[in-house]
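Visitor: Okay, here's the prediction I keep looking at, along with the sequence it came from:
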Amino acid sequence: MFFGLDFASPLFWSAFGSIMIANIVLSGDNAVVIAMAARTLEPHQRGKAIFWGSAAAIVMRIILTIVAIQLLSLPYLKMIGAVLLVYIGVDLLKGEDNGDESGQEISGMMAAIRTILLADLVMSLDNVLAVAAAAKGNLPLLVLGLLVSIPLIVFGATLLTKVMERFPIIITIGAALLGFLAGEMLLTDPAVTSRFGQIAEQTVTFGGILGAVLVVALGTYLQKRGKSPVTGS
C-alpha cells in the first residue's frame, strides 16, 4: 500500500484504467483548445506553452473534481461558462499577429497559457464528474490517473498544432466545437432547468448548433475585419 493505493490489486488497475480512458476521451476538446491557443506562437515556445498549460490545467482539474458536484448545482455558473467559451472560441478563431520581440513573445506565451487554463476550467465542469465517478472516491488514485494523463494530452495537442498548420479548417472546427459546448452549457444550467424544466435533448443539441454557428460567424467576421485596411479612428 502506498498513499492508500494497492498496486497489486486488480481493482486498482481497473479503476486506474477507467480514469485514464475517461480522461483521454473527455479531454479531446481540451486538446483542441490547447493546440489552437499555441498555434500562433513561435515553434520553440509551443512546447513550453502546451506542457505548462496542460500541467496547470490538470492540477486545476484535480481541485475542481473535489468540488465539482457542488459547483454544478449552482445556478448561472454554466451560463457564465457558456459566455466564456463563446469569447474564447471567437478570440482563437480571430487570431492575433504577434511580433518578433522577446517581450511580445513572452506575453504571447503567457496569454496562451491563460487561455488554456480558462478554457479547461470551463470545459471540465461536466467532464470531471465522469473522472470522479471512475475513481470511486479514491483521491490518491484520482490524482495519479490525472497526472499520468498529462503526457497523452500534451502529445495530442502537439500533434494537433502540426495538423492545424497543414489544414487550417481544423481551427474553424475547433472554434465551432467551443460554440457547440457553449450552447449546450447554456441550456443545461440549473437556472434554466428550474424555470423551464428539463430541456429536451434535441433542443439542447440545436442550441449547441446555434452556438457553433455564432462563434464561427463572429470569429470569421472579426478575422476578416482585422485583415482589412482600416481608415480613420
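Guide: Yep, that arrived. Numbering: from 1, shown residues only.

Visitor: When you work out contacts or count neighbours from here on, use the C-alpha atoms and nothing else.
Guide: Fine.

Visitor: After the longest helix along the chain, which helix or strand is next?
Guide: Scanning the chain for the helix with the most residues, using DSSP state H, yields helix 102-135. Using DSSP states H and E, the helix or strand that follows helix 102-135 in sequence is helix 139-148.

Visitor: Using neighbour counts, pick out the buried residues of that next one.
Guide: L139, L141, L142, V143, G145, L146, L147 (16 or more other CA atoms under 10 Å).

Visitor: putting a second one here so we can go through both:
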Amino acid sequence: MDILALLADPAAWAALVTLVTLEIVLGIDNLVFIAILSNKLPEHQQDKARRLGLALALIMRIGLLTLIGWIVTLQTPLFDLGISGAPGPYGEPTFETAFSGRDLILLAGGLFLLWKATKEIHHAIDTENDSGELLEKDKGVAQIAFGAAIAQIIALDLVFSIDSILTAVGMTDEVPIMIAAVVITVGLMMVAANPLSRFIERNPTLVMLALAFLVMIGLVLIADGFGVHIPKGYVYAAMGFSAAVETLNIVSRNRRARARAAANPE
C-alpha cells in the first residue's frame, strides 16, 4: 500500500493513533530511566544527554523497523532446557524454558535494570547525611561520565525498542505507520524529557519511587523472558496509583512549607 492510499485509509489513522498511545505507554519506562541517568551528569551536559539519548532511540527504532523481518524471527526458539513449571489452572506451564532471541534480550535488559536501579538505590541510601545533603567525599561518585550515560541509555533503548516493535507488529503490518508512530512518540518524549527531569530533581522522594518502578519493570522483563506474561495494564496501574499518592504527598509538603514560611517571615 502506497503512502497516499494509507493517508486516505481511516483504518490506517486508527492504527496510527493506537500505536502512538501504545508507544507512549511503553516509552514511560525509557523516559524515566533517561531522566534519572541524565540527572547524574554535570548540569551543562544533562539536556544534551537527554536529547542525544532520545535521538539515538529514534534512529535505532527506525533502523530496526527496516529489519522487521529479522526482528520477527527473534521470537523463534533458539534452545529449550526441557523443563517447565507446574501446570497452571488451565494446564499451561507456569513458565517456559524454550528461549528465543527476544527472551534473551528481555532477560539481559531486565537484569541490567535490576542492577542499575539497585545500585542507584544503594547510593541514594548510603551517601546522604541526616540533613539529606550529599556527603562531600561522595559528590564525585554521584556523577557519571557522559559516554557511560549514553552507553547505558543505548542499551535500554535497544531492549525497549525491540519489545515495542514486536508489540506493534501484532497491530499493523504497515511499516510507514510504525515509523510515523515512532517519530511522533519520540518527539513527544523530547518535549516531556526536560520538565520530567527537572520535576524529579526538585522532588528527591520521586527519585526513589522512580527507581522502584525500574526494579519492577526489570522483574517484569525477566518474567516475560521466562514466558510469564504479566499484563502491562496491572503494572502501569500500580505505577500510576503510586505516582498519584506521591503527588498528593508533594502537594501536602509544599502547602505546609508555605504555611510555615507565612507564619514565620524572616
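Guide: All right, it came through fine. This structure is a prediction, so every number in the text was calculated from the model and none was measured.

Visitor: So after superposing, what's the score?
Guide: The TM-score (TM-score structural alignment, normalised by the length of structure 1) is 0.68; 191 aligned residues with a CA RMSD of 3.2 Å.

Visitor: on that earlier part again, centre of the chain to the longest helix of structure 1, how far?
Guide: Helix 102-135 of structure 1 has its C-alpha centroid displaced from the chain centroid by 6 Å (CA atoms, centre = their mean, to the nearest Å).

Visitor: residues of that helix that come out buried?
Guide: 105, 108-109, 112-129, 131-135.

Visitor: isn't A15 of structure 1 right up against A134?
Guide: Yes: counting by CA atoms under 8 Å, A134 is a contact partner of A15 of structure 1 at 6.1 Å.

Visitor: Now check structure 2 for the residue matching P140 of structure 1.
Guide: Here P140 of structure 1 is matched to P176 in structure 2, going by TM-score structural alignment.

Visitor: Any figure for the gap between its match and S161 of structure 2?
Guide: Per CA to CA, to the nearest Å, P176 of structure 2 is found 16 Å from S161 of structure 2.

Visitor: Over to Y234 of structure 2?
Guide: Where S161 of structure 2 is concerned, Y234 of structure 2 sits at a distance of 21 Å (CA to CA).

Visitor: where exactly do the helices run in structure 1?
Guide: Going by DSSP H, structure 1 shows helices at 10-26, 28-38, 43-72, 77-94, 102-135, 139-148, 150-166, 169-187, 190-196, 201-227.

Visitor: Show residues contacting the first one.
Guide: Among residues not part of helix 10-26 of structure 1, those counted as contacts by CA atoms under 8 Å, 6 or more residues apart in numbering are 5-7, 127, 130-132, 134-136, 141-142, 145-146, 148-149, 152-153.

Visitor: mind listing what's buried in that helix?
Guide: Neighbour-count burial for helix 10-26 of structure 1 [16+ other CA under 10 Å]: F12, A15, F16, S18, I19, M20, I21, A22, N23, I24, L26.

Visitor: now do the third one
Guide: Neighbour-count burial for helix 43-72 of structure 1, counted by 16+ other CA under 10 Å, picks out 45-47, 49-58, 61-62, 64-66, 68, 72.

Visitor: tell me the angle of that helix relative to helix 77-94?
Guide: For helix 43-72 of structure 1 against helix 77-94, the angle by axes from the mean of the first three to the mean of the last three CA atoms, to 10 degrees is 160 degrees.

Visitor: How far does helix 43-72 of structure 1 sit from its chain's centre?
Guide: The answer for helix 43-72 of structure 1 is 9 Å, by CA atoms, centre = their mean.

Visitor: Show me what that helix is packed against.
Guide: Contact here means 3 or more CA pairs under 8 Å, 6 or more residues apart in numbering; DSSP states H and E; on that basis helix 43-72 of structure 1 packs against helix 28-38, helix 102-135, helix 139-148, helix 150-166.

Visitor: out of those, nearest to I80 of structure 1?
Guide: Closest to I80 of structure 1 of the helices and strands packed on helix 43-72 of structure 1 is helix 102-135 (CA to CA; 8.9 Å).

Visitor: what's the distance between A180 of structure 2 and N30 of structure 2?
Guide: 19 Å.

Visitor: next one: A223 of structure 2
Guide: Counting by CA to CA - A223 of structure 2 and N30 of structure 2 are separated by 18 Å.

Visitor: okay, those two: which has more neighbours?
Guide: The neighbour comparison of A223 of structure 2 against N30 (other CA atoms under 10 Å) goes to N30, with 22 against 19.
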